[in-house]
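>>> take this sequence and fold it.
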Amino acid sequence: MNKSRKTKKKSLFRRMVAWIHLWPSIVSGIILVFVCLTGTVIVYGDEIMDLTAGDAKYVTPSGDPRISSEQINENLKKQYPGYMVSEYVFFKDPARSIRIRAFNPKGPSLVMIYMDPYSGKVLKKDTSIYFFFVTAHLHASFLAGEAGHWVVAIATIIFTISCLTGLILWWPKRWNRATRQASFTIRWKARFKRLNYDLHNVYGFYSLIICLVLSGSGLIIFFESLMNTTIRLSGGNLRDLTEVVPRQDSTKVSLDMVPFAYKVLETDHPDKESVSIWNYDQKKLGAFIFTSGNVGLKSISDADIAVYDRYSGQKIDIPAGSLRHRKTENIVWQLHMGQWWGQLGKLSTFLAGIIATSLPITGFLIWWGRRNKKKKPVRKMAAAVTA
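The predicted structure is shown next:
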């Protein structure tokens, strides 16, 4: 047997890894490109929402007392009848307006409404959030319901396996100066085939950890059993806050939530800049559940939770396991949204998302180039035999 041919022969293990890395990725390639691209678009959703809000984010403090939750809802109903509130966000800065996430159940409309906390005047209805709402659902399910969720989940599992098998294929058999240079640097002046190979190989390695975090957190979000296991491993129990606080009592009169929201920011957690409360929790519970921190569209950075009885105003102590449950869920979402390390985490996630979007494309081009290359020696050999 030819010596060079013998040295080039790959082991059975490496051939199996190469097969697992290639063919499932080829089959799911278009899906992976779409999922990664839509996920990348969402990363800077919070910043874009702040930008589109413009001057509506700010007011001139008048010295008047802040309006009540009843006035907020009445003003909203007058100006936008039919809209229902999902979330209220209050800010510690007295010059910041109230941010209200609202939707119209009769039509595909999700908006952010900015309201003066002193006069109750609606400053702006921003529809930009609807773009991210649609993009998020395209990312999670292609807007195809449960079947779409499963397609994305299976593609994500394939992507995770491809990342791990890619690391095995990337790992040089011997570490020396030449292999280090080939494994960690891109030859920008090389021909297209080599450049494409480097983009796939080198950038794939550099983005590996973040890609695994993104795919792993996505699978945890999709599979309830994985989320429950993660919660247990973090020291939480499976009883969420909504299951341990008092239920709504129609015989009692609820206090106004607004003073408690600002109490959380001024007394309980004075280091936090904003606090969120979800309206669907408020409608069925006998307590106000406030989450303070940097409130984003899907998760809250540096989150802390405070709970008050909505009838007596007394602070409610929540079992540590239930608090850990809520915080663990939030951390998983932070990892998936790129909020784990401030703007550096977002930038890293955004760049990794771009690379992840490109990997199925560069990988396909590598396979296609090698497929065509294999045909050429056969033709040359046939020509030599004929001669």
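
>>> can we go C-alpha only for contacts and neighbour counts from here?
Noted.

>>> right, and residue 254 touches residue 313 too?
No - with contacts counted by Cα atoms under 8 Å, residue 254 stays clear of residue 313, the gap being 9.2 Å.

>>> how about the helices in the stretch 101-250 of the chain?
128-141, 145-170, 177-184, 192-206, 208-222, 224-233, 241-244 (DSSP state H, counting those that start in this stretch).

>>> following up with a second sequence; could you model it the same way so I can compare the two?
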Amino acid sequence: MMNKLAWRRTWFQVHKWIGLILAILIVPLCLSGAALVWDEPLDRLANPARYAVSGDRLLAPSAYVAAARAALKPGDRIAQVTLPDGHGPVVVAAAPAAAGKAAGKGRGGPPSRTMVYLDPPTGKVLVVADRNAGLVRFLHGLHGSLQLPGVGRTIVGWIGVAMMISSFTGLWLWWPTVGAWLRGLRWRRHRNTDTNLHYLAGFWVALPLFVLSLTGAWISFPAFFGALSGQSAQRGPDPRAAARAAPIAAPALTPEAVIARAGSVARGELRSISWPTETSADWTVAFAGDGAAGSSVKVADDSGVAVAAPARGQGGIARLMRRIHDGTGMGPVWQTIIFLGGLLPALLAVTGVIMWWRARGWKAELAAKQRAKRGLARG
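From the prediction side, this is the model:
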């Protein structure tokens, strides 16, 4: 059985090699996550023309659809109309004419969509842009899959698992070997500034980093963690394939008729309306509600029958994990914590590499001195 010193040496090796092997991935992953806590303000800063609205008064959804069609390419199909939550544009998403063919190829990454940003009171087109282009979308792709469609999500999930282990082992190594644990909060535990930064930042970020790593791994491996939590696996069509399905070109119902039918099932401020597709003949109407989840209603395009939509994913736990991870609806305090939880691990990665490189230097010097002593002894 290993004693305390042996365990400490073991955890040190585990912690060191996790940091060294993953450092080059941890830095962009953590910094992109920190930036995405404030994704809307960042998008407003990067794309001010999208948000140059003249007011908040809303028109009928069909008016926005007509304005967007005039700016789209022939054959493009309306997929969704999203209304602003506050002072912002109405956004109409459209699928390219070839969307139905692309859906069957199993291509990774989000489906191609053209986004039309409209002024709410006038319906004037502000900007037409590719959804998968721009700074914020790049950061989403970097954080969610390292910009590697398909396999990237799995890689990010395993990085999350490794970071959970790193958080635990780092806290073990932080704990002072002599005296009370409060000694560990001292600034000068070491003569080097980077080492002191590593100790203190590692302590304060350990718990938030563990939570963010756990929730990130949960998002990447929903079936595994869902089974552990007792949630049944999601049944039915693959949601990613469904998202790539082409919207139907000429639905039977108008958006206003769909909203009226959905209003008989749910109440709340309208958030979005999604068109039926070639794989699902239902409209989806989303309303704002308590918290971040809100409520959704499915409206059959052929009969107009409206029913409450089942919760997406693996119930409330999966939604909670995502909210904890990205800060949606969690308030400014938690958003600030996870923002720092993105910055500090990047600092830990950099200082950890510096500490390792310095240790290599003094170990090499020590080995050289020992060889010199042995040479003198033989002489």
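
>>> ok, back up a step: could you dump the helices of the stretch 101-250 of the first structure into JSON lines and include mean neighbour count?
Shown next, in JSON lines, are these (neighbours: other Cα atoms under 10 Å):
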{"stretch": "helix 128-141", "mean neighbour count": "19"}
{"stretch": "helix 145-170", "mean neighbour count": "18"}
{"stretch": "helix 177-184", "mean neighbour count": "13"}
{"stretch": "helix 192-206", "mean neighbour count": "18"}
{"stretch": "helix 208-222", "mean neighbour count": "19"}
{"stretch": "helix 224-233", "mean neighbour count": "16"}
{"stretch": "helix 241-244", "mean neighbour count": "15"}
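
>>> distance to residue 267 of the first structure added to the ones you listed, as CSV?
Converted to CSV, the helices of the stretch 101-250 of the first structure look like this (distance: least, Cα to Cα, whole Å):
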stretch, distance to residue 267 of the first structure
helix 128-141, 31
helix 145-170, 42
helix 177-184, 51
helix 192-206, 43
helix 208-222, 33
helix 224-233, 29
helix 241-244, 21
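
>>> which one of the ones you listed lies closest to residue 260 of the first structure?
helix 241-244 (17.8 Å; Cα to Cα).

>>> return the list of helices and strands in contact with the helix or strand just after that closest one.
Next helix or strand after helix 241-244 of the first structure toward the C-terminus (DSSP states H and E): helix 257-263. The contact analysis (3 or more Cα pairs under 8 Å, 6 or more residues apart in numbering; DSSP states H and E) places helix 257-263 of the first structure against strand 84-91.

>>> may I see the buried residues of the strand it packs on?
Within strand 84-91 of the first structure, the residues scored as buried using 16 or more other Cα atoms under 10 Å are 84, 85, 87, 88, 89, 90, 91.

>>> got CSV for these, with distance to residue 291 of the first structure too?
Shown next, in CSV, are those (distance: Cα to Cα, whole Å):
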residue, distance to residue 291 of the first structure
84, 20
85, 17
87, 11
88, 11
89, 10
90, 11
91, 12
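
>>> looking at those residues, which is nearest residue 232 of the first structure?
Nearest member of the buried residues of strand 84-91 of the first structure to residue 232 of the first structure, counting by Cα to Cα, is residue 87, at 28.0 Å.

>>> name the nearest residue to the closest one, ignoring sequence neighbours.
Leaving aside its sequence neighbours, residue 87 of the first structure sits nearest to residue 278 (Cα to Cα, 6 or more residues apart in numbering; 4.4 Å).

>>> same deal with residue 118 of the first structure?
residue 66 (4.6 Å).

>>> residues contacting the closest residue to residue 194 of the first structure other than its chain neighbours?
Nearest residue to residue 194 of the first structure, sequence neighbours excluded (Cα to Cα, 6+ apart): residue 187, at 7.6 Å. When contacts are counted by Cα atoms under 8 Å, 6 or more residues apart in numbering, residue 187 of the first structure touches 194, 195, 198.

>>> what ranges do the helices span in the stretch 251-387 of the first structure?
Going by DSSP H, counting those that start in this stretch, the stretch 251-387 of the first structure shows helices at 257-263, 279-284, 320-337, 342-386.

>>> what is the shortest one packed up against?
Right, helix 279-284 of the first structure. strand 84-91, strand 287-295.

>>> how far away is the counterpart of residue 177 of the second structure in the first structure from residue 223 of the first structure?
Alignment note (TM-score structural alignment): residue 177 of the second structure maps to residue 173 of the first structure. Look at residue 173 of the first structure and residue 223 of the first structure: by Cα to Cα, to the nearest Å, they are 37 Å apart.

>>> okay, these two: which has more neighbours?
residue 223 (11 against 8; other Cα atoms under 10 Å).

>>> map that one across to the second structure for me.
Checking TM-score structural alignment: residue 223 of the first structure goes with residue 221.

>>> ends of stretch 241-261 of the second structure, what's the gap?
OK, stretch 241-261 of the second structure end separation, Cα to Cα: 27 Å.

>>> please compute how far it lies from its chain's middle.
Offset of stretch 241-261 of the second structure from its chain centre (Cα atoms, centre = their mean, to the nearest Å): 27 Å.

>>> again with stretch 72-88 of the first structure
Worked out by Cα atoms, centre = their mean, stretch 72-88 of the first structure lies 28 Å from the chain centre.

>>> got it, and stretch 306-323 of the first structure?
28 Å.

>>> mind listing what's buried in it?
306, 307, 308, 309, 310, 311, 313, 321, 322, 323.

>>> so the fourth one touches residue 287, yeah?
Put plainly, it is residue 309 of the first structure. Yes - Residue 309 of the first structure lies in contact with residue 287 (Cα under 8 Å); the separation is 4.4 Å.

>>> now for the closest residue in space to residue 111 of the second structure that isn't next to it in sequence: which residues touch it?
Nearest non-adjacent residue to residue 111 of the second structure, counting by Cα to Cα, 6+ apart: residue 244, 5.3 Å away. Residues near residue 244 of the second structure by Cα under 8 Å, 6+ apart: 99, 100, 102, 103, 110, 111, 112.
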